[in-house]
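Undergrad: Predicted model and sequence follow; I will ask about them next.
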Amino acid sequence: MGIISTILSLIGCSGNTKKDDEKLSKETEEKLTQSIDAFKNRPIYKKLTEKIIDNTSDDNLLQVVFDYLSQKQSADYENEFETVMSWNKSKQAIYMIWALESEVNNGGYNQFYFNSSGQFYKYLPEALKLVGANKFSELTKRANETFERENPKITQHQDGTIEGFSKSYEDNPLNKFDDEFYKVYDTENLQQLQVDFIRKHKTEFIDN
């Protein structure tokens, strides 16, 4: 959140004088460095407790839970699917939604289905609905249906090369869902929904 806020502040002050811009640039650089350092040095828990969840701020709770879940994976993520599916539904939801958001915000639904995160696509509408993200759930369900129906067209250029993957974005029927995904953020706070869900069901994330 710190990095995002810093970038938004910089954009919002683009009309200042050159001197002010230079000062802002230095301040922004310092804040950015601090945010990166804080991220690198963040605590990663191998075991979550009620106290850890209660004492973690809303801004950091999702990261704490995702880090906790990620460290349960092997270094090469070879058995990622089997590991995730062995968890309860609450843990699955947070992990899968993180994967979806990371991919779609970086390269759209096309990238999500292309990468290993796509192995969870059938479970995501239910996961999103579980945390109360009904609009994201409905959107992802429609994207899934399009992915299955138009799969030959979507994957025809995906030959394992960067060029092939880049070409697969051309006239891709999934592209329309990307803009919808970004717009849903205006009416459905996906991060806060997950944070509230974790706090309400914290026993689901605590190791006994």
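TA: Nice, thanks for sending it over. Since we're looking at a predicted model, the values are computed, not measured.
Undergrad: alpha carbons only for contacts and neighbour counts from here, please
TA: Will do.
Undergrad: so how many other residues sit close to Arg142?
TA: Neighbours of Arg142 under the rule other C-alpha atoms under 10 Å: 14.
Undergrad: Quickly note the distance from it to Gln71.
TA: When distances are taken as C-alpha to C-alpha, to the nearest Å, Arg142 and Gln71 turn out to be 32 Å apart.
Undergrad: ok, second structure coming up, stack it against the first:
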Amino acid sequence: MNLIEKALQNENETKSLIAIGEILWRKTELGDNYENLTEAEKTFIFVEMLEAEINNGGFDQYFFNSSGNYALETLESLERIKAHKTAKIVAQAFEIFPVQPIPKDNEKRRTILENIDQNISNKWNLLEDDFYANDENISKLLLDYVKNNKEDFK
């Protein structure tokens, strides 16, 4: 039994997600080094990053931090785990980012955010409310994704 399979045996979803996250973050060598992750592992990381950033500081924080480097990949990851309602909300937030495509360069995004129109921030705030009120169980969808793709988690 590998570490991921062990993590899936935890008594609740939260403990399983935390354990899987810890395993995968160790693989990234404690940085933004995702080259050594499989696509399935990246899917997990991108969804987890999105949730953490939105819950801690909203879309502004998501774009401000390195998580925003992976906007496109995050949207694809939400679709991959079948979080369609969440993907729709996130896509709306991404669409109103002032520069398209959203720059992968953190400094460029930060410069853009420094001059962001208040109207955009207000729209993001409304989308954050939708994100929090969304009835999709991202944790369950993410765990189901891991269970259904165990062979892709090393």
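TA: All right, it came through fine. Because the structure is predicted, anything quoted here is derived from the model rather than measured.
Undergrad: Where is the longest helix in the first structure?
TA: For the first structure, the helix with the greatest residue count under DSSP state H is helix 89-114.
Undergrad: Give the aligned range of that one in the second structure.
TA: The counterpart of helix 89-114 of the first structure in the second structure, using TM-score structural alignment, spans residues 39-64.
Undergrad: could you pull out the helices for the second structure?
TA: Taking DSSP H, the helices of the second structure run over residues 3-8, 13-27, 39-64, 71-80, 84-95, 106-114, 118-133, 138-148.
Undergrad: for the most far-flung residue of the first structure relative to its centre, helix, strand, or coil?
TA: Largest separation from the mean C-alpha position in the first structure: Lys19, at 37.0 Å (C-alpha atoms, centre = their mean). Following DSSP: H, G, I helix; E, B strand; the rest coil, we place Lys19 of the first structure in the helix state.
Undergrad: so how many other residues sit close to the counterpart of Glu95 of the second structure in the first structure?
TA: Matched to the first structure by TM-score structural alignment, Glu95 of the second structure sits across from Glu145. Using other C-alpha under 10 Å, the number of residues around Glu145 of the first structure comes to 12.
Undergrad: Relative to the whole chain's centre, how far out is stretch 85-94 of the second structure?
TA: If you compare the mean C-alpha spot of stretch 85-94 of the second structure with that of the full chain, they lie 12 Å apart, counting by C-alpha atoms, centre = their mean, to the nearest Å.
Undergrad: swap that for stretch 27-34 of the second structure, sorry
TA: Going by C-alpha atoms, centre = their mean, the spacing between the C-alpha centre of stretch 27-34 of the second structure and its chain's C-alpha centre is 15 Å.
Undergrad: Compute the first-to-last residue distance for that stretch.
TA: With C-alpha to C-alpha as the measure, stretch 27-34 of the second structure spans 8 Å from end to end.
Undergrad: Roughly how far does the equivalent of Lys150 of the second structure over in the first structure sit from Leu128 of the first structure?
TA: Counting by TM-score structural alignment, Lys150 of the second structure lines up with Lys202 in the first structure. Here the distance between Lys202 of the first structure and Leu128 of the first structure works out to 17 Å (C-alpha to C-alpha).
Undergrad: For those two, work out which one has more neighbours and name it.
TA: Taking Lys202 of the first structure and Leu128 together and counting by other C-alpha under 10 Å, Leu128 has the greater number of neighbours (23 against 17).
Undergrad: Hmm, Ser137 and the more buried one touching each other?
TA: Yes. Applying C-alpha atoms under 8 Å, one finds Leu128 of the first structure in contact with Ser137, separated by 5.1 Å.
Undergrad: follow-up on the earlier one: residues in contact with the match of Glu95 of the second structure?
TA: Glu145 of the first structure is in contact with no residue at all, counting by C-alpha atoms under 8 Å, 6 or more residues apart in numbering.
Undergrad: again with Gln119 of the first structure
TA: Shown in contact with Gln119 of the first structure (C-alpha under 8 Å, 6+ apart): 81, 113.
Undergrad: Okay, it and Asp179 of the first structure: tell me how far apart.
TA: Note on Gln119 of the first structure: its distance to Asp179 of the first structure, by C-alpha to C-alpha, is 22 Å.
Undergrad: Aligned to Val65 of the first structure, what sits in the second structure?
TA: Using TM-score structural alignment as the criterion, the counterpart of Val65 of the first structure in the second structure is Ile20.
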